[in-house]
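A.B. asks: build me a structure from this.
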Amino acid sequence: MSDADRLAALEQRVAALEETLRAPRATGTPDPEVFWALDGLLSRVGDPGAVLITGHVTLPDGRAARWQESAGTEELVDGDWSQHVAALAALAHPARIRLLQQVLRGASTANDLIRVDGMGTSGQVYHHLRQLVAAGWLHTTGGGRYEVPVARVIPLLTTLLGARR
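C.D. replies: From the prediction side, this is the model:
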């Protein structure tokens, strides 16, 4: 195939892609096989809409986290976001995110967490643990053990999932 033929074929493909982008998009309900949770939400909530987070997770320690929460658009947009700053700020440190991840993976004591490569000194680890406990992302279970409360597992994971976007 000559360079001229390849160029003509490429121009034809680009033109087809541009036409596809100009075409009106279908409206209506997204594919229910893909958006089954959204389909359920749409069937229950009118305009201006709502947000739903839900999930079920079995943790390495055997605890099951099954959780769902929804809120209306107006409640979320018009609410006082500042009341959530402490919980969000507690997640806004690389060491604290790593600590939460390690606890979800099965590390349960400060000693386990201090041994994590690059975590810092024991004083730094305890500082971060206190921040996470104060914000409700961790709680102590006695005997120097920590765990993510079951009611916080799905919100934590959905926060991380949302941060991917």
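A.B. asks: alpha carbons only for contacts and neighbour counts from here, please
C.D. replies: Fine.
A.B. asks: element containing residue 67, please.
C.D. replies: In this structure, residue 67 sits in strand 64-72 according to DSSP states H and E.
A.B. asks: for the helix or strand that that strand is followed by, packing partners?
C.D. replies: Next in sequence after strand 64-72, counting helices and strands by DSSP H and E, comes helix 73-78. Contact partners of helix 73-78 among helices and strands, from 3 or more CA pairs under 8 Å, 6 or more residues apart in numbering; DSSP states H and E: none.
A.B. asks: follow-up on the earlier one: what comes into contact with the strand holding residue 67?
C.D. replies: 48-59, 150-151, 153-154 (CA atoms under 8 Å, 6 or more residues apart in numbering).
A.B. asks: among the residues you listed, which are located in strands?
C.D. replies: Using DSSP state E, 50-58 are the members of those that sit in strands.
A.B. asks: which among the residues you listed gets closest to residue 110?
C.D. replies: residue 58 (22.6 Å; CA to CA).
A.B. asks: need the contact list for the closest one.
C.D. replies: 64-65.
A.B. asks: pull out the buried members of the ones in strands among the contacts of strand 64-72.
C.D. replies: residue 50 (16 or more other CA atoms under 10 Å).
A.B. asks: residues of stretch 40-53 that come out buried?
C.D. replies: 41, 50.
A.B. asks: between the ones in strands among the contacts of strand 64-72, which is nearest residue 158?
C.D. replies: Looking across the ones in strands among the contacts of strand 64-72 and measuring by CA to CA, the closest to residue 158 is residue 53, at 7.1 Å.
A.B. asks: could you also give me the structure for this second sequence? I'd like to compare it with the first:
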Amino acid sequence: MSSYEDRLTEVEQQVTDLLQRVDELEQQAATSASPPQPTFQIDPTILGQMRNREGPPYEEEGTRGAVTYAGALHTHGAQYEWQIERPAPGLLQLEPEPLAHVLAALGSPQRLLLVRALLSGPRNRQQLQEALDVTSAGQLYHHLKELLAVGIIEQRGRNDYRLEPRKVIPFLTLLAIALDLTNLK
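C.D. replies: Now for the predicted structure:
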């Protein structure tokens, strides 16, 4: 073989190797951008208990059932655990306005980023501005005001904020529910 043919073979191999690397990187990018995959294992004990709830408050006007959620999180040295069950008829009878206020308070990407930043612990104004990548304290305070009003975050002193501990697992559950309501897989 001539040196030209050797060189051509070498270039062909390099192109093949590069194409393989591009494929691998694309697969990694697709995998890392994917939301967490749900676990669809149904606990028959819990589901059976909820299915068998009878009488008030679990059964009213032809509706019977319950909704439960739970979670455990260990992050940045803090441990959060939560489990709660709600009778379905009561959920369907709730006044929509207070619920809409909570959902609206969390209904902006900036506020979701704020709450996520507070998951790692208390933060001051400057740290929260950096997390949001905003230069105006006014923009930050606008978002903080909405989250404070519905009790998702707490102000601990003049310039310190934290996620209200009893709201950590419900917040993560709300993210999981929003994910389940979208077309993301």
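A.B. asks: before we move on, back to that, just flag the most distant two among the contacts of strand 64-72 of structure 1.
C.D. replies: 48 and 59, at 35.5 Å, using CA to CA across the contacts of strand 64-72 of structure 1.
A.B. asks: please work out which residues of structure 1 line up with stretch 160-168 of structure 2.
C.D. replies: Mapped onto structure 1 using TM-score structural alignment, stretch 160-168 of structure 2 covers residues 145-153.
A.B. asks: can you tell me how far residue 107 of structure 1 sits from residue 100 of structure 1?
C.D. replies: Distance from residue 107 of structure 1 to residue 100 of structure 1, counting by CA to CA, to the nearest Å: 9 Å.
A.B. asks: which one of these two has more residues nearby?
C.D. replies: Taking other CA atoms under 10 Å, residue 107 of structure 1 and residue 100 do not tie; residue 100 has more neighbours (23 against 20).
A.B. asks: what about the aligned partner of residue 122 of structure 1 in structure 2, distance to residue 123 of structure 2?
C.D. replies: Aligned against structure 2 by TM-score structural alignment, residue 122 of structure 1 finds its counterpart in residue 137. Counting by CA to CA, the gap from residue 137 of structure 2 to residue 123 of structure 2 is 14 Å.
A.B. asks: who's more crowded, the two?
C.D. replies: residue 123 (21 against 12).
A.B. asks: what's the counterpart of that one in structure 1?
C.D. replies: Per TM-score structural alignment, residue 123 of structure 2 is aligned with residue 108.
A.B. asks: same check on residue 150 of structure 2?
C.D. replies: Superposed on structure 1 with TM-score structural alignment, residue 150 of structure 2 falls opposite residue 135.
A.B. asks: ok, now which ones touch that match?
C.D. replies: Counting by CA under 8 Å, 6+ apart, residue 135 of structure 1 touches 86-87, 90.
A.B. asks: just residue 142 of structure 1 next, same as before
C.D. replies: Neighbour list for residue 142 of structure 1: empty [criterion: CA under 8 Å, 6+ apart].
A.B. asks: how deep is the residue nearest to residue 137 of structure 1 when sequence neighbours are not counted tucked in, by neighbour count?
C.D. replies: Excluding its sequence neighbours, the residue lying closest to residue 137 of structure 1 (CA to CA, 6 or more residues apart in numbering) is residue 148, at 5.8 Å. Residue 148 of structure 1 has 21 neighbours, counted by other CA under 10 Å.
A.B. asks: what ranges do the helices span in structure 1?
C.D. replies: Using DSSP state H, the helices of structure 1 run over 3-22, 36-44, 73-78, 85-91, 94-105, 110-114, 122-134, 150-163.
A.B. asks: using TSV, lay out the ones you listed together with distance to residue 66 of structure 1.
C.D. replies: TSV is the format used below for the helices of structure 1 (distance: least, CA to CA, whole Å):
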stretch	distance to residue 66 of structure 1
helix 3-22	40
helix 36-44	15
helix 73-78	23
helix 85-91	21
helix 94-105	15
helix 110-114	26
helix 122-134	21
helix 150-163	8
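A.B. asks: now structure 2: which of the contacts of residue 135 of structure 1 match?
C.D. replies: Retained in structure 2 by both residues aligned by TM-score structural alignment, their matches' CA atoms under 8 Å are the following of the contacts of residue 135 of structure 1: 86-87, 90.
A.B. asks: which one (most neighbours) among those residues?
C.D. replies: residue 90 (21 neighbours).
A.B. asks: trace that one over to structure 2, please.
C.D. replies: So, by TM-score structural alignment, residue 90 of structure 1 is matched to residue 105.
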